[in-house]
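**Q** pasting the structure only:
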């Protein structure tokens, strides 16, 4: 028995070894190097001198870091919960459809998710561009003043948040649909026999049973939106770049534009810690909230 068990352990280790090697090379080693680099004054390429915590102690007094931090928090506020609610509403609507109509409507909502960010940028630039955007001609038709959506600080983040929800909610819709289809029909039949209304059925049956999926969607959305970069980078072209900074964009500026690898690594470490802490807290709180229902 001991030899058979030993052989099983060897086979299991041999099967997971390729994953461990790839995971170590792609994630673990770069993460360790990032932490080490954050304590130096190194450029993007090459070694640097050890400066200890200097890169971290400079962050509270860095105005652009403060702007990037609060813009990221604002963007998360605009996208995570609203995007989850929008996806839930769409999933509830699609779940009531049947057959090919359901498949067609689901495909329409999922299609934006598979588009590359460059295509998403072009679509919404054609729509909301101040000079030639389709929406601006509609504003002209009803007598409203044109709004430079992506050129003003006030409208930039809400506009990018709207585009992001449109772009990414398709995946969340799929998760919610999977959760809805996992709820047994017998529960709804019993609710019908009790003359339960639509809202009561949702509040007492659908929402509590769907809560684990909701917690998962919220966590995925939170992690994704904390790492926002592509949309902000593209839509900031020709606008007030420093006013629209988010944390990943600021890391990009420090590393690739200012050639300050050590300071960029320190910001990346701060973002890494924020993502881990906030994601774990969010998942645990939502899971505990679901248990109390």
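**A** Ah, there it is. Model, not experiment: these values are computed from the prediction. Residues are numbered from 1 along each chain as shown.

**Q** Please make it C-alpha for all contacts and neighbour counts, starting now.
**A** Will do.

**Q** Pick out the residue nearest the middle of this structure.
**A** residue 224 (2.1 Å; CA atoms, centre = their mean).

**Q** same for whichever strand or helix holds that one, what does it pack against?
**A** In this structure, residue 224 sits in helix 207-226 according to DSSP states H and E. Judged by 3 or more CA pairs under 8 Å, 6 or more residues apart in numbering; DSSP states H and E, helix 207-226 is in contact with helix 63-95, helix 153-181, helix 261-291.

**Q** got the ones you listed as CSV, with distance to residue 31 and mean neighbour count columns?
**A** Shown next, in CSV, are the helices and strands packed on helix 207-226 (distance: least, CA to CA, whole Å; neighbours: other CA atoms under 10 Å):
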stretch, distance to residue 31, mean neighbour count
helix 63-95, 21, 18
helix 153-181, 27, 19
helix 261-291, 9, 18
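
**Q** out of the ones you listed, nearest to residue 5?
**A** Closest to residue 5 of the helices and strands packed on helix 207-226, according to CA to CA: helix 261-291, at 35.5 Å.

**Q** quick one: that closest one to helix 63-95, angle?
**A** 40 degrees (axes from the mean of the first three to the mean of the last three CA atoms, to 10 degrees).

**Q** who does helix 261-291 touch, helix- and strand-wise?
**A** Going by 3+ CA pairs under 8 Å, 6+ apart, helix 261-291 lies up against helix 29-37, helix 54-57, helix 207-226, helix 247-252.

**Q** okay, pairing it with this:
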């Protein structure tokens, strides 16, 4: 009996070992290295001297870091909550469809999610570009002044948030559909016998039972959108990139343009801790909300 257990444990360790090794190599080691680097004045490549918390105290006086932090939170506010509820609303509509029509509509909404960011950039640049965008020609026909969407600080983040919601909504819709299909049909049948309105069914049955999925979707979106880089970098090309600065773009500039690996690592550590804190808070709030609904 003891030999069998040891044999099973050995097999389990053999199966898990490659994953642990790869995980340690590509995540744990770089994370530890990032924390160590943030306390030095090292360039991107090479060693540096230990400077303590100097890189972090500089961030407190760095206006560009303040701009990046504000823009990141602003973008998250514009994209995460609206994107989550838009995906939920669409999934509720798709769930009412049947057969091939449901599959076709779901495919239409999921299609943007599989597109690479370069294709997403091209599509929306053709649409909203101030000089040759399709939307601008429509504005001309309607007698409306053209709007420099990607050149204006006021319009840039809302536009990128809209594009991001369009791009990533498909995955959230799939998660919500999975949650809707996991709700027992008998609950809805019992509600129909009591002549319950659709709003009451949603508020008292669907919404509470979708709380775990909603928390999952919002956590995934929070993590993804806090790390936004591609969209901002591409759509800022030729524009006012410093006004549209976000945290990951700031890390990129410090590391690859200014060759300040230590300061870039400090910003990356702040972002890393921010993602963890926001994710934990989101899950705790979801748990509290779920316990109240019960």
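**A** Structure received. Given the structure is predicted, the values throughout are model-derived calculations rather than measurements.

**Q** could the helices and strands packed on helix 207-226 of structure 1 be laid out in JSON lines, adding distance to residue 146 of structure 1?
**A** Below are those laid out as JSON lines (distance: least, CA to CA, whole Å):
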{"stretch": "helix 63-95", "distance to residue 146 of structure 1": "23"}
{"stretch": "helix 153-181", "distance to residue 146 of structure 1": "12"}
{"stretch": "helix 261-291", "distance to residue 146 of structure 1": "36"}
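
**Q** Of those helices, give the one that comes closest to residue 187 of structure 1.
**A** helix 153-181 (12.1 Å).

**Q** what separates the residue nearest to the centre of structure 1 from residue 273 of structure 1, distance-wise?
**A** According to CA to CA, to the nearest Å, residue 224 of structure 1 and residue 273 of structure 1 sit 14 Å apart.

**Q** Same question for residue 54 of structure 1.
**A** 18 Å.

**Q** wait, residue 45 of structure 2 sits on residue 260?
**A** No: shown here, residue 45 of structure 2 and residue 260 do not form a contact pair, counting by CA atoms under 8 Å, at 9.3 Å.

**Q** so which of the helices and strands packed on helix 261-291 of structure 1 is the most packed in?
**A** Most buried of those by mean neighbour count (mean count of other CA atoms under 10 Å) is helix 247-252; its value is a mean of 23.

**Q** Looking at the helices and strands packed on helix 207-226 of structure 1, which is nearest to residue 246 of structure 1?
**A** helix 63-95 (4.0 Å).

**Q** okay, residue 45 and residue 260 of structure 2: which has more neighbours?
**A** Shown here are residue 45 of structure 2 and residue 260; by other CA atoms under 10 Å, residue 260 has more neighbours (20 against 10).

**Q** Report the contact partners of the more buried one.
**A** By CA atoms under 8 Å, 6 or more residues apart in numbering, the contact set of residue 260 of structure 2 is 41, 42, 43, 44, 254.

**Q** May I see the ChimeraX selection of the buried members of these?
**A** Buried residues within the contacts of residue 260 of structure 2, by 16 or more other CA atoms under 10 Å, are selected in ChimeraX with:
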select :41,42,43,44,254
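
**Q** if we take the contacts of residue 260 of structure 2, which one ends up nearest to residue 166 of structure 2?
**A** Of the contacts of residue 260 of structure 2, the one sitting nearest to residue 166 of structure 2 (CA to CA) turns out to be residue 254, at 30.3 Å.

**Q** so how many other residues sit close to the residue mapped onto residue 253 of structure 1 from structure 2?
**A** Aligned by TM-score structural alignment, residue 253 of structure 1 pairs with residue 253 of structure 2. For residue 253 of structure 2, the count of nearby residues is 15 (other CA under 10 Å).

**Q** can you tell me how far residue 253 of structure 2 sits from residue 35 of structure 2?
**A** 19 Å.

**Q** try residue 5 of structure 2
**A** Taking CA to CA, one finds residue 5 of structure 2 at 40 Å from residue 35 of structure 2.

**Q** pretty sure residue 246 of structure 1 is touching residue 66, no?
**A** No: the pair residue 246 of structure 1 / residue 66 is not scored as a contact, 9.4 Å apart, by CA under 8 Å.

**Q** Name the nearest residue to residue 109 of structure 1, sequence neighbours excluded.
**A** residue 170 (5.5 Å; CA to CA, 6 or more residues apart in numbering).

**Q** and that neighbour, what is it in contact with?
**A** Residue 170 of structure 1 makes contacts with 87, 109, 110, 111, 112, 113, as judged by CA under 8 Å, 6+ apart.

**Q** Show me how to select, in PyMOL, the buried members of the residues you listed.
**A** Listed next is the PyMOL selection for buried residues among the contacts of residue 170 of structure 1, using 16+ other CA under 10 Å:
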select buried, resi 87+109+110+112+113
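
**Q** Among the contacts of residue 170 of structure 1, name the ones in helices.
**A** Under the assignment DSSP state H, the contacts of residue 170 of structure 1 contribute 87, 109, 110 to helices.

**Q** before we move on, the earlier item: any chance of the helices and strands packed on helix 261-291 of structure 1 in CSV, with distance to residue 119 of structure 1 too?
**A** Output for those, formatted as CSV (distance: least, CA to CA, whole Å):
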stretch, distance to residue 119 of structure 1
helix 29-37, 30
helix 54-57, 37
helix 207-226, 19
helix 247-252, 20
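
**Q** Relative to residue 289 of structure 1, which of those helices is closest?
**A** helix 207-226 (8.8 Å).

**Q** ok, residues contacting the closest one?
**A** Under CA under 8 Å, 6+ apart, the answer for helix 207-226 of structure 1 is 72-73, 75-76, 79-81, 84, 172, 175-176, 179-180, 183, 275, 279, 282-283, 286-287, 290, 293.
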